[in-house]
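K.L.:
the amino acid sequence is not available; the structure is as follows:
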């Protein structure tokens, strides 16, 4: 990787912190205790300039912050609507078992442990309810709950929803159903402020730059935006 790629790549295992210099020793003790590598990579200067310099003196990133946030370049995307025809549903009653096995292998139906088993979900001691349950940790719980502190009864609930199968036929309907699924999961938490206390985080895994897909993504985002705004969700 080039120096710029190393600096700019998305690494979920890597976290950045901004803290006072006097707190470095405390952080170093925690990092050593947890056997987690820690590096001091720079300092804040207050001059609104971002610069990274490698060991050879090269500066792969050297620009004013205004170039990142003040006046970002506009992206113009051109696409066309593609109407995909789908054949009428047909089935053979003698193949029901085969159909069931196929359905259970669909990512949106099968076990979602690829989402819920990625990390140790009991870290901090404030995880009150995990999304997985039982001896073999199947992700069957409607939601996960994390307490705010160690003594109170307040917390944060998280639920997941996605509908890729529906989105294949109707991108707008798929995004709306995904949100609806997450809402029907989170209703089991006593929401203090109702729907106004719910915040949405959407992750679009979309095959952009393929003919018709950018237009479908636009429709999906627009439908989701209208849906959550009407419900008063953040």
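P.N.:
Received it, and whenever you're ready, just let me know what you need. Quantities reported herein were computed from a predicted structural model and do not represent experimental measurements.
K.L.:
drop to CA atoms for contacts and neighbour counts, all remaining ones
P.N.:
Will do.
K.L.:
nearest residue to residue 81 in space, please, no chain neighbours.
P.N.:
In space, and not counting its chain neighbours, residue 81 is closest to residue 212: 5.1 Å by CA to CA, 6 or more residues apart in numbering.
K.L.:
the one you found: neighbour count?
P.N.:
17 (other CA atoms under 10 Å).
K.L.:
ok, residue 197 next?
P.N.:
Residue 197: 11 neighbours (other CA under 10 Å).
K.L.:
tell me which residues of stretch 135-145 are tucked away?
P.N.:
Neighbour-count burial for stretch 135-145, counted by 16 or more other CA atoms under 10 Å, picks out 139, 142, 143, 144, 145.
K.L.:
surely the last one forms part of a strand?
P.N.:
Yep, that's residue 145 we're talking about. Yes. Assessed by DSSP: H, G, I helix; E, B strand; the rest coil, residue 145 belongs to a strand.
K.L.:
quick one: contacts for it?
P.N.:
Counting by CA atoms under 8 Å, 6 or more residues apart in numbering, residue 145 touches 127, 128, 129, 130, 155, 156, 157, 158.
K.L.:
filter those residues down to the buried ones.
P.N.:
Among the contacts of residue 145, those classed as buried by 16+ other CA under 10 Å are 127, 129, 130, 155, 157, 158.
K.L.:
right, and out of these, which lies closest to residue 74?
P.N.:
residue 158 (33.7 Å; CA to CA).
K.L.:
just the helices from the protein, written as ranges.
P.N.:
Taking DSSP state H to define them, one finds helices in the chain at 3-8, 24-33, 96-104, 113-116, 164-169, 171-186, 213-231.
K.L.:
buried deepest among these, which one?
P.N.:
helix 171-186 (a mean of 20; mean count of other CA atoms under 10 Å).
K.L.:
could you give the angle of that one to helix 213-231?
P.N.:
Here helix 171-186 points in a direction 40 degrees away from that of helix 213-231 (axes from the mean of the first three to the mean of the last three CA atoms, to 10 degrees).
K.L.:
chain center to helix 171-186: distance?
P.N.:
15 Å (CA atoms, centre = their mean, to the nearest Å).
K.L.:
I'd say residue 185 and residue 140 touch.
P.N.:
No. Contact criterion CA atoms under 8 Å: residue 185 and residue 140 do not qualify, at 10.5 Å.
K.L.:
second structure follows, compare the two:
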């Protein structure tokens, strides 16, 4: 059916937008002694890093008998699971895996990078489950994404930032990975305006935000990994950043009341332990 038959002939929307150059500020990375300790504690106490037990344990969980992997991990039931896994039925081993990813603060510095990071986080979380390909030679063909886009359209630079982020995710990254995005939604009025007690107009504008939910069907849910360390476990550092170690929009920048430049790198000083680089 032609769309004009179904919807009539609504006026076509045209937007005249311009890109805004975003320049983050520098993060003080010369941390030693007490300053390094204080920064580490500030990162670990931040709500986006700290334990979510206070929230997770409010409601019931693992109800119904079809939850194979819930958020609680190990004998001490710590809520650190990367992926949720459910069973299809009570008799078989087939099931589904779901994971999420988001990197909203980074969009204030580099919106397309925040979209790519959100997809990357969702995928690295999902791959804790034994995901199997649907097509030979396409290891991620069994993965589907749901993208929830949020932006303050109409604000200077935000429409262009949204366009650039959608292009980076939907036209560049996902096709290169062999992943499809069959579903999603958008909220394009992410702003709040009010008048304060002095009669001054105030406004808060949200940067472009993307929440990615990744899904995959599993023929066998056994083999799902958790972050629990066992005796003899080894920790491996996989440098997904290609040695660039960029910290723009990172939690370290946030706790230091900074945004971080997009290309800022953190190089380890001679003699400092390697884990300080992450």
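P.N.:
Good, I have the coordinates. Only a predicted model underlies this, so the values are computations on that prediction, with no experimental measurement involved.
K.L.:
give me the neighbour count for the residue in structure 2 that residue 205 of structure 1 lines up against.
P.N.:
Aligned counterpart of residue 205 of structure 1 in structure 2: residue 150 (TM-score structural alignment). Using other CA under 10 Å, residue 150 of structure 2 has 20 neighbouring residues.
K.L.:
what residue lies at the spatial centre of structure 1?
P.N.:
Taking CA atoms, centre = their mean as the criterion, residue 203 is the residue nearest the geometric centre of structure 1, at 5.0 Å.
K.L.:
grab the nearest non-local neighbour of residue 69 of structure 2.
P.N.:
residue 85 (4.8 Å).
K.L.:
please report the distance of the residue sitting furthest away from the middle of structure 1 from residue 208 of structure 1.
P.N.:
Residue farthest from the centre of structure 1, counting by CA atoms, centre = their mean, is residue 94 at 40.8 Å. Separation of residue 94 of structure 1 from residue 208 of structure 1 (CA to CA, to the nearest Å) stands at 39 Å.
K.L.:
go on, residue 103 of structure 1?
P.N.:
26 Å.
K.L.:
what does residue 25 of structure 1 give?
P.N.:
Taken as CA to CA, the span from residue 25 of structure 1 to residue 208 of structure 1 is 46 Å.
K.L.:
then residue 61 of structure 1?
P.N.:
28 Å.
K.L.:
just want to know which of the two has more residues nearby.
P.N.:
residue 61 (15 against 12).
K.L.:
residue in structure 2 matching the more buried one?
P.N.:
Taking TM-score structural alignment, residue 61 of structure 1 has no aligned residue in structure 2.
K.L.:
my read: residue 61 of structure 1 touches residue 4, true?
P.N.:
Yes. Look at residue 61 of structure 1 against residue 4 with CA under 8 Å: they come within range, at 6.8 Å.
K.L.:
once you drop chain neighbours, what's closest to residue 116 of structure 2?
P.N.:
Residue 116 of structure 2 sits nearest to residue 169 (CA to CA, 6+ apart), 6.0 Å away.
K.L.:
structure 1: which residue goes with the one you found?
P.N.:
Mapped onto structure 1 by TM-score structural alignment, residue 169 of structure 2 lines up with residue 224.
K.L.:
which ones are touching its match?
P.N.:
172, 175, 176, 179.
K.L.:
how far away is it from residue 94 of structure 1?
P.N.:
Distance from residue 224 of structure 1 to residue 94 of structure 1, by CA to CA: 39 Å.
K.L.:
same question for residue 129 of structure 1.
P.N.:
From residue 129 of structure 1 to residue 94 of structure 1 the distance is 42 Å (CA to CA).
K.L.:
wait, residue 140 of structure 1 sits on residue 132?
P.N.:
Yes. In this structure residue 140 of structure 1 lies within contact range of residue 132 using CA under 8 Å: 5.8 Å.
K.L.:
contact partners of the longest strand along structure 2?
P.N.:
Identified as the longest strand of structure 2 according to DSSP state E is strand 209-218. Strand 209-218 of structure 2 is contacted from outside by 94-104, 107, 114-115, 118-119, 122-123, 126, 130-132, 142-151, using CA under 8 Å, 6+ apart.
K.L.:
one more pass at 6 Å, please.
P.N.:
With contact meaning CA atoms under 6 Å, 6 or more residues apart in numbering, strand 209-218 of structure 2 is reached by 94-102, 104, 122, 142-150.
K.L.:
returning to what we had before: return the distance of the residue farthest from the centre of structure 1 relative to residue 133 of structure 1.
P.N.:
Noted for residue 94 of structure 1: a distance of 35 Å to residue 133 of structure 1, by CA to CA.
K.L.:
same check, this time on residue 8 of structure 1
P.N.:
37 Å.
K.L.:
how about residue 221 of structure 1?
P.N.:
Residue 221 of structure 1 is 33 Å from residue 133 of structure 1, by CA to CA.
K.L.:
circling back: so can I have JSON lines of the helices of structure 1 showing distance to residue 123 of structure 1?
P.N.:
What follows is the helices of structure 1, written out as JSON lines (distance: least, CA to CA, whole Å):
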{"stretch": "helix 3-8", "distance to residue 123 of structure 1": "28"}
{"stretch": "helix 24-33", "distance to residue 123 of structure 1": "14"}
{"stretch": "helix 96-104", "distance to residue 123 of structure 1": "31"}
{"stretch": "helix 113-116", "distance to residue 123 of structure 1": "14"}
{"stretch": "helix 164-169", "distance to residue 123 of structure 1": "31"}
{"stretch": "helix 171-186", "distance to residue 123 of structure 1": "22"}
{"stretch": "helix 213-231", "distance to residue 123 of structure 1": "32"}
